[in-house]
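Trainee: I'll drop the sequence and a predicted model, then ask my questions.
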Amino acid sequence: MYDISTRERTLALLGQGRSLSSISRETGISRAAIRSWQIRLEPLPRMVAPAPGPPADDHAYAYLLGLYLGDGCISAHPRTGTYLRIACADAWPGLLQLCREAITRVRPGVGVYSVQKQGCAMVTSYSPHWPELFPQHGPGKKHERRIVLEPWQQAIVDAHPWEFIRGLIHSDGCRIVNWTTRVVDGMKRRYEYPRYFFTNLSVDIRRLYTNTLDGLGIDWKQANAQNVSVARKASVAPMDVHIGPKY
């Protein structure tokens, strides 16, 4: 016997156009069982989705919004309506856990699970209400369409700007240590300094990032067409307090 969440995940793979054989190899579930779920006439029982409404936790939502704009998407699901997926690199297991926690705080009661891919895990949650919480959802890639926050979203970002920045950095940013050399008292010395980068193809998403930095008094510069850099010591210091290296 398989629980409902296992069947839901398997049906989601079918909805992606996967073959019975490939799903069976990945999940260990027999082709016969998968086929029976696919053709059964009566609907599978499922969790009752929370009623639509604002995020249950604005603090967590600001972080999740940053993750979504960087590495998230919303896709159709044949049974639950839609599912939210956030890509989290295997190199940062702590971020995967933070993502799961943010989802459950934003929508208490929804199911959350991870689907392992090459080099990353897709943190996934089913709910018919995700498009209401992320109205930036639409056809095509984010950088190919207009991305503008709704007034209620902007109000949350204004109230929790560091969480929004943290989500963006955790998805499409990094903290690195640069180095250079200086001659001091006739001796060449190595000098290291940390800096933050945020990289995104979307002009609109980069603007949301820089506008929020401006509101926090953080100095930044456009490193190139797709990269925003924070390197001044006085600006890196608060970034380290609120964000720090990925883990």
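Mentor: Perfect, thanks for sending it.

Trainee: alpha carbons only for contacts and neighbour counts from here, please
Mentor: Will do.

Trainee: ok, now how distant is the residue nearest the centre of the chain from residue 100?
Mentor: A centroid search over the chain (CA atoms, centre = their mean) returns residue 67, at 2.8 Å, as the residue closest to the centre. Per CA to CA, to the nearest Å, residue 67 is found 11 Å from residue 100.

Trainee: And residue 212, by the same measure?
Mentor: In terms of CA to CA, residue 212 sits 24 Å off from residue 100.

Trainee: try residue 178
Mentor: For residue 178, the distance to residue 100 - CA to CA - is 32 Å.

Trainee: Helices along this protein, start to end?
Mentor: Counting by DSSP state H, the chain has helices at residues 4-15, 20-27, 31-39, 58-71, 93-106, 130-133, 151-159, 161-172, 203-216, 233-242.

Trainee: Take this one as well and set it beside the first:
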Amino acid sequence: MVERSIREQAVLLLRDGQSNADVARALNVPKGTVSWWKHRDLAKRGELPGRKQSTCLRCYDDPLDGSAYTYLLGLYLGDGHIMHPKQHRVPNLAITCDDNWPGVMDSVEQAMRQVLPKNSPCRVRRTGCHDVKVYSMHLPCYFPQHGPGKKHERLIALEPWQQQLVDAHPWGLLRGLVHSDGCRITNWATRTVDGVVRRHEYPRYFFTNTSADIRRIFTDTLDAVGVEWKASVPRPLGGVNISVARRASVALMDEHIGPKY
């Protein structure tokens, strides 16, 4: 007979109706540990209170649209923030969108609906822009990078499960980062050919972020998809430009991202 682990024994006793305290005493484990085991067992079986009002990959092992999530992750890292429950009863994720790009605003709202299908996004008008918001108690689960202070003043690193999603859906993350803190522009230069001044135009992508960690996430992902890039000299305000100008790399970015709209 296969010997059951202490956790398996605890779960069986809890399902049989015994209290957390009785199980903790019987198995000589902390009561908090038993409570966590019970929570995970109820979550696995979809029996947590309020379960029908929320979805969560981390708590309930709910399915997740990986491409929509990595896009939303890029938006959050670039220009998003989560308001802490101390200020609001329920945490809310806000992505600030320029009114000049209504298509991006629509994409942000659509991604929120795909990642959190049981939560309704809203738009809050501000001068020249809108905050696209969604409320959920599980936002810290989806975005563990959330914390006090500015992003560039603290460590920003992807959790292993997030990196796995980025590896599977790299263009979602890149698109979100470009839509938040990047752009596609047309540069131009002149040169004289046979006495005639000719103007040459060429597109390129820029990404600017003060956080070295977020820039590293961006450039590591560019490397993974085969996009060549260069970093410029730091700007006076502390930001660094990541430039993509090689024709083949720009064409690849155009295929998957394109200009804001």
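Mentor: Arrived safely. Only a predicted model underlies this, so the values are computations on that prediction, with no experimental measurement involved.

Trainee: Pick out whichever of residue 178 and residue 100 of structure 1 has more residues nearby.
Mentor: Ranked by neighbour count (other CA atoms under 10 Å), residue 178 of structure 1 and residue 100 place residue 100 first, with 19 against 11.

Trainee: In structure 2, what residue corresponds to that one?
Mentor: Aligned counterpart of residue 100 of structure 1 in structure 2: residue 109 (TM-score structural alignment).

Trainee: Please name the residues that touch its match.
Mentor: 121, 122, 132 (CA atoms under 8 Å, 6 or more residues apart in numbering).

Trainee: and residue 131 of structure 1, what pairs with it in structure 2?
Mentor: In structure 2, residue 131 of structure 1 lands on residue 140 (TM-score structural alignment).

Trainee: next one: residue 224 of structure 1
Mentor: Checking TM-score structural alignment: residue 224 of structure 1 goes with residue 233.

Trainee: In contact with its match, which residues?
Mentor: Contacts of residue 233 of structure 2 by CA under 8 Å, 6+ apart are 240, 241.

Trainee: Which residue is the nearest non-sequential neighbour of residue 211 of structure 2?
Mentor: residue 152 (4.0 Å; CA to CA, 6 or more residues apart in numbering).

Trainee: hmm, back to that, isn't the residue nearest to the centre of structure 1 up against residue 168?
Mentor: Yes: counting by CA atoms under 8 Å, residue 168 is a contact partner of residue 67 of structure 1 at 5.6 Å.

Trainee: for the residue of structure 1 positioned farthest from its centre, what are its contacts?
Mentor: Ranked by distance from the centre of structure 1 (CA atoms, centre = their mean), the top residue is residue 186, with 48.9 Å. Counting by CA under 8 Å, 6+ apart, residue 186 of structure 1 touches no other residue.

Trainee: can you check residue 189 of structure 2 too?
Mentor: Contacts of residue 189 of structure 2 by CA under 8 Å, 6+ apart are 199, 200, 201.

Trainee: before we move on, the earlier item: tell me how many other residues crowd the match of residue 131 of structure 1.
Mentor: 16.

Trainee: ok, now residue 198 of structure 2?
Mentor: 12.

Trainee: now swap in the one 3 residues further on and tell me
Mentor: Taking other CA under 10 Å as the neighbour definition, residue 201 of structure 2 ends up with a count of 10.

Trainee: In structure 1, what sits opposite it in the alignment?
Mentor: So, by TM-score structural alignment, residue 201 of structure 2 is matched to residue 192.

Trainee: Its match - nearest residue in space that isn't next to it in sequence?
Mentor: residue 179 (4.2 Å).

Trainee: Now for the equivalent of that neighbour over in structure 2: which residues touch it?
Mentor: Matched by TM-score structural alignment, residue 179 of structure 1 corresponds to residue 188 in structure 2. Applying CA under 8 Å, 6+ apart to residue 188 of structure 2 gives the contacts 199, 200, 201, 202.

Trainee: so which of these comes closest to residue 42 of structure 2?
Mentor: Using CA to CA, residue 202 comes nearest to residue 42 of structure 2 of those, at 56.9 Å.

Trainee: for structure 2, longest strand please?
Mentor: strand 196-209 (DSSP state E).

Trainee: on contacts alone, who are the packing partners of it?
Mentor: Where contact means 3 or more CA pairs under 8 Å, 6 or more residues apart in numbering; DSSP states H and E, strand 196-209 of structure 2 is packed against helix 170-181, strand 182-193, strand 240-244, helix 247-256.

Trainee: Looking at those, which is nearest to residue 65 of structure 2?
Mentor: Nearest of those (CA to CA): helix 170-181, 10.7 Å.

Trainee: average offset between the closest one and structure 1?
Mentor: When structure 1 is overlaid, helix 170-181 of structure 2 sits 0.5 Å from its aligned residues on average, using mean CA distance after the TM-score superposition for structure 1.

Trainee: Show me the contact partners of that helix.
Mentor: Residues outside helix 170-181 of structure 2 that contact it (CA under 8 Å, 6+ apart): 67-75, 77-79, 97, 104, 166, 206-209, 218, 221-222, 224-225, 256-257, 260.

Trainee: Could you rerun that using 7 Å?
Mentor: The contact list for helix 170-181 of structure 2 (CA atoms under 7 Å, 6 or more residues apart in numbering) reads 67-68, 70-75, 78-79, 104, 166, 207-209, 218, 221, 256-257, 260.

Trainee: now swap in stretch 84-98 of structure 2 and tell me
Mentor: Against stretch 84-98 of structure 2 from outside (CA under 7 Å, 6+ apart): 75-76, 79-83, 105, 128-137, 139.

Trainee: quick one: that stretch to chain centroid distance?
Mentor: How far stretch 84-98 of structure 2 lies from its chain's middle: 14 Å, per CA atoms, centre = their mean, to the nearest Å.

Trainee: what distance separates the start and the end of that stretch?
Mentor: Termini of stretch 84-98 of structure 2 sit 24 Å apart (CA to CA).
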